[in-house]
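Visitor: pasting the structure only:
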């Protein structure tokens, strides 16, 4: 993979971490976003994660371009995990939190997530939310 200081090449697939303790939720997120949500970004490769320690390890590796965290995951929810990652990682990639309802969007502000999407996940809303964050990771 072509990487330089946490930035992805415009030709290499982007690495998207999808975290949820529920495999059905991870699958729905991957299906909603697809392999190529926008023609202005390279294809996406997904890293499925079910536990908090694995999220922390993957995010600290420097190979992740975007994280999508399930706010309803158990025992470690995506909102608290987003805050932990933003507080602890020097160069944290963008984070999108999927909340249980639109009224929980204020929690994403507390968590310092870069964006929030409410359930049920609408593919158009998810793609529109994620695309600018992914484009910010590309090297010119």
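Guide: Cool, the structure landed. This structure is a prediction, so every number in the text was calculated from the model and none was measured. Residues are numbered from 1 along each chain as shown.
Visitor: drop to CA atoms for contacts and neighbour counts, all remaining ones
Guide: Noted.
Visitor: quick one: the top helix by length along the chain to chain centroid distance?
Guide: For the chain, the longest helix by residue count, based on DSSP state H, is helix 123-135. Distance of helix 123-135 from the chain centroid (CA atoms, centre = their mean, to the nearest Å) equals 10 Å.
Visitor: repeat for stretch 24-31
Guide: Relative to the centre of its chain, stretch 24-31 is centred 12 Å away, using CA atoms, centre = their mean.
Visitor: which elements pack onto the longest helix of the chain?
Guide: Where contact means 3 or more CA pairs under 8 Å, 6 or more residues apart in numbering; DSSP states H and E, helix 123-135 is packed against helix 23-33, strand 115-118.
Visitor: mind putting those into JSON lines with distance to residue 79?
Guide: As requested, those are exported to JSON lines (distance: least, CA to CA, whole Å):
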{"stretch": "helix 23-33", "distance to residue 79": "16"}
{"stretch": "strand 115-118", "distance to residue 79": "10"}
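Visitor: what about versus this one:
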């Protein structure tokens, strides 16, 4: 005699259950240390319940960014569009054209109306200055959840 006992959904397929927060390594570029500090402090280690930043790498020059991206793996690049002498928008476009499997890029634009520049640069997302910590966290979490 066989029994058809349904398997509870919670135990039917364990592969669909979350295995913890998504862990990100982030490279942050700005020539302005105050901007870098504002991003790191505003985002913290947990921009969302399901997203954790396990490592930050800060760069103050475009050359340092290019070198780091060529040598190490990052899940997300946050590039300041207002950096000088090379802004994050031009740097994003260069990285997207030159680096195979370039990480996702979040650019910090000078103003909300500069969203079209972020599209031109091939960045996946943009957050305008003045930086809003909630907008940064939400944008980072959204990018982290995309596969």
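Guide: Good, I have the coordinates. Worth saying up front: this structure is predicted, and the values here are computed from it rather than measured.
Visitor: burial count for residue 79 of structure 1?
Guide: Residue 79 of structure 1 is flanked by 27 other residues according to other CA atoms under 10 Å.
Visitor: oh, that last question was meant for residue 125 of structure 1, not what I typed.
Guide: 13.
Visitor: one more: residue 106 of structure 1?
Guide: Neighbour count for residue 106 of structure 1, taken as other CA under 10 Å: 10.
Visitor: tell me which element the aligned partner of it in structure 2 falls in.
Guide: The equivalent of residue 106 of structure 1 in structure 2 is residue 116 (alignment by TM-score structural alignment). Using DSSP states H and E, residue 116 of structure 2 sits within helix 115-121.
Visitor: picking that back up, JSON lines please, covering the helices and strands packed on helix 123-135 of structure 1 and showing mean neighbour count and distance to residue 74 of structure 1.
Guide: Shown next, in JSON lines, are those (neighbours: other CA atoms under 10 Å; distance: least, CA to CA, whole Å):
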{"stretch": "helix 23-33", "mean neighbour count": "17", "distance to residue 74 of structure 1": "12"}
{"stretch": "strand 115-118", "mean neighbour count": "21", "distance to residue 74 of structure 1": "17"}
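Visitor: residue 96 of structure 1: which of the ones you listed is closest?
Guide: Proximity to residue 96 of structure 1 (CA to CA) singles out strand 115-118 among these, at 4.7 Å.
Visitor: so which of the helices and strands packed on helix 123-135 of structure 1 is nearest residue 132 of structure 1?
Guide: Across those, residue 132 of structure 1 has its closest neighbour in strand 115-118 (10.5 Å, CA to CA).
Visitor: residue 8 of structure 1: which of the helices and strands packed on helix 123-135 of structure 1 is closest?
Guide: Taking CA to CA, helix 23-33 is the member of those nearest to residue 8 of structure 1, at 18.9 Å.
Visitor: give me the stretch of structure 2 that the next helix or strand after that closest one matches.
Guide: Counting by DSSP H and E, the next helix or strand C-terminal to helix 23-33 of structure 1 is strand 44-49. Counting by TM-score structural alignment, strand 44-49 of structure 1 lines up with residues 54-59 of structure 2.
Visitor: now that stretch: buried residues?
Guide: Buried residues in stretch 54-59 of structure 2, defined by neighbour count with 16 or more other CA atoms under 10 Å: 56, 58-59.
Visitor: before we move on, what about stretch 105-125 of structure 2?
Guide: 105-110, 115, 117-118, 121-123, 125.
Visitor: stretch 78-97 of structure 2 too?
Guide: 78-83, 86-93, 95-96.
Visitor: what's the neighbour count on residue 128 of structure 1?
Guide: 14.
Visitor: re the thing from before, want to throw the buried residues of stretch 105-125 of structure 2 into CSV with distance to residue 138 of structure 2?
Guide: Below are the buried residues of stretch 105-125 of structure 2 laid out as CSV (distance: CA to CA, whole Å):
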residue, distance to residue 138 of structure 2
105, 14
106, 12
107, 14
108, 14
109, 16
110, 19
115, 17
117, 21
118, 17
121, 21
122, 20
123, 16
125, 11
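Visitor: of these, closest to residue 46 of structure 2?
Guide: residue 106 (16.8 Å).
Visitor: what's near enough to touch the counterpart of that closest one in structure 1?
Guide: When structure 1 is aligned by TM-score structural alignment, residue 106 of structure 2 is paired with residue 96. Applying CA atoms under 8 Å, 6 or more residues apart in numbering to residue 96 of structure 1 gives the contacts 66-69, 113-117, 130.
Visitor: alright, I will stop here.
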